[in-house]
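Student: Next comes the sequence, and after it the predicted model I'd like to discuss.
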Amino acid sequence: MFVYRTITRYNDTGSIKKRHGGGHPTTATSSEMVRKVKARIERNPRQSTVKLAKSLNVSARSIGRILKNKLQLKPYKLQKVQDLTLAQKATRLERAKNLKHLHVGGMLENLVFSDEKIFTVQQDVKKQNDRVWLKCKSNDNLDQRIALRKHAPASVMLTSRFH
């Protein structure tokens, strides 16, 4: 069979090199689908691949291939950061300096530690599941990679103290 195919290929093309274009044609990763995915990701880079796949009626695996292979995007984890004002940052720096001076001067002998658990009403960010699709990490796209937390959201605190 190999010899037959080689002779047939030579008679048809004048060469024994393999013809290109064999195999199953691409459907889900076509250039039209790549354009659709690119437009949707540019509109909302935090959209999950599963939701994107359902809205475009393709498999999540195909969407993942398009994002990684065709568009060269990577899924980055969202970073939780405290939403501090400039005054709050200055206050924190001053308090840290005061604590350092007290420690150096030996004034912190009777220090009390406590275990605390705060339950807050705030946007729930699951670092394992929530991703944002971007080309690279940079300061230009920092606002897309962070999830802000407010200084004083509604919350309940439970404490236990020990010396």
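Tutor: Nice, thanks for sending it over.

Student: CA only for contacts and neighbour counts going forward, please
Tutor: Fine.

Student: Next, D115: secondary structure please.
Tutor: For D115, the secondary-structure state derived from DSSP: H, G, I helix; E, B strand; the rest coil is strand.

Student: dropping in the other structure now:
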Amino acid sequence: MVVLSGCLCKGKRPRRPRVLEEQVARICAAFERSPWKSTNRASRELAIPQSTVWHVLTVRLHLKPYRLQLIQALTNDDKRKRMEFCNSMLEMMGRRNLHFTFNFSDEATFHLSGTVSHYYVHIWGTEHPHETVEHERDSPKVNVFCAVSQDKV
């Protein structure tokens, strides 16, 4: 009888391939030019996996993604319009049980200029840039509203 001893797991383990300095430099240059760029977009443009781009930004370059603060400029007439809306809603609720009329509602806004939501926009940097994005009010857009009540859609 022959008894063999040993372990198949000894030896070199397969490792994650190292990121070349050339790739780090390319990623750094891409985000210096455009710190708003997403890691997915940079991955496509540089032909480098998205996980590598994320790893280089966070571990090697010590950058963090900072979300922008959206602000909306208010006019002097806005307070009056809000008060009118609140008063008209109170009046409608007094006439009938409005709170039982709507069970679910949702609204979406589509800007004709092609503007999209800035909710998922980040700036990559070493410190918080305290940037704000001014929201353009009253631009041409289409609002889609749907309400589902007990009686109908």
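Tutor: It's in. The shown structure was predicted, so the numbers you read here are calculated from the model rather than taken from an experiment.

Student: can you name the residues of the second structure that stretch 66-74 of the first structure overlays?
Tutor: With the alignment judged by TM-score structural alignment, the segment of the second structure matched to stretch 66-74 of the first structure spans residues 56-64.

Student: for the first structure, what spans make up the helices?
Tutor: Counting by DSSP state H, the first structure has these helices, from start to end: 2-13, 31-43, 49-56, 60-65, 86-104, 142-145.

Student: what number of residues lie near the corresponding residue of the first structure for K141 of the second structure?
Tutor: Using TM-score structural alignment, the equivalent of K141 of the second structure in the first structure is S155. S155 of the first structure has 10 neighbours, counted by other CA atoms under 10 Å.

Student: in terms of contact, does S155 of the first structure touch K117 like I think?
Tutor: No. S155 of the first structure sits out of contact with K117 when judged by CA atoms under 8 Å, with a separation of 10.1 Å.

Student: joint contacts of the two?
Tutor: Listed as contacting both S155 of the first structure and K117 by CA atoms under 8 Å, 6 or more residues apart in numbering is no residue at all.

Student: I figured F104 of the second structure hits F145, correct?
Tutor: No. No contact is recorded between F104 of the second structure and F145 when judged using CA under 8 Å, the distance being 10.9 Å.

Student: contacting residues for the residue nearest the centre of the second structure?
Tutor: Most central in the second structure under CA atoms, centre = their mean is Y120, positioned 1.2 Å from the mean C-alpha point. Taking CA under 8 Å, 6+ apart as the definition of contact, the neighbours of Y120 of the second structure are R67.

Student: how far away is it from R95 of the second structure?
Tutor: If you measure Y120 of the second structure against R95 of the second structure using CA to CA, to the nearest Å, the figure is 42 Å.

Student: With W124 of the second structure instead?
Tutor: With CA to CA as the criterion, W124 of the second structure and R95 of the second structure are 53 Å apart.

Student: Which of these two has more residues huddled nearby?
Tutor: Between W124 of the second structure and R95, W124 has the larger neighbour count (other CA under 10 Å), namely 24 against 9.

Student: Spatially nearest residue to whatever residue of the first structure lines up with the more buried one, not counting backbone neighbours?
Tutor: Alignment note (TM-score structural alignment): W124 of the second structure maps to W133 of the first structure. Once flanking residues are discounted, W133 of the first structure sits nearest to P75: 4.6 Å by CA to CA, 6 or more residues apart in numbering.

Student: Among the helices of the first structure, show me which one is buried the most.
Tutor: Comparing the helices of the first structure by mean neighbour count (mean count of other CA atoms under 10 Å), helix 60-65 ranks first with a mean of 18.
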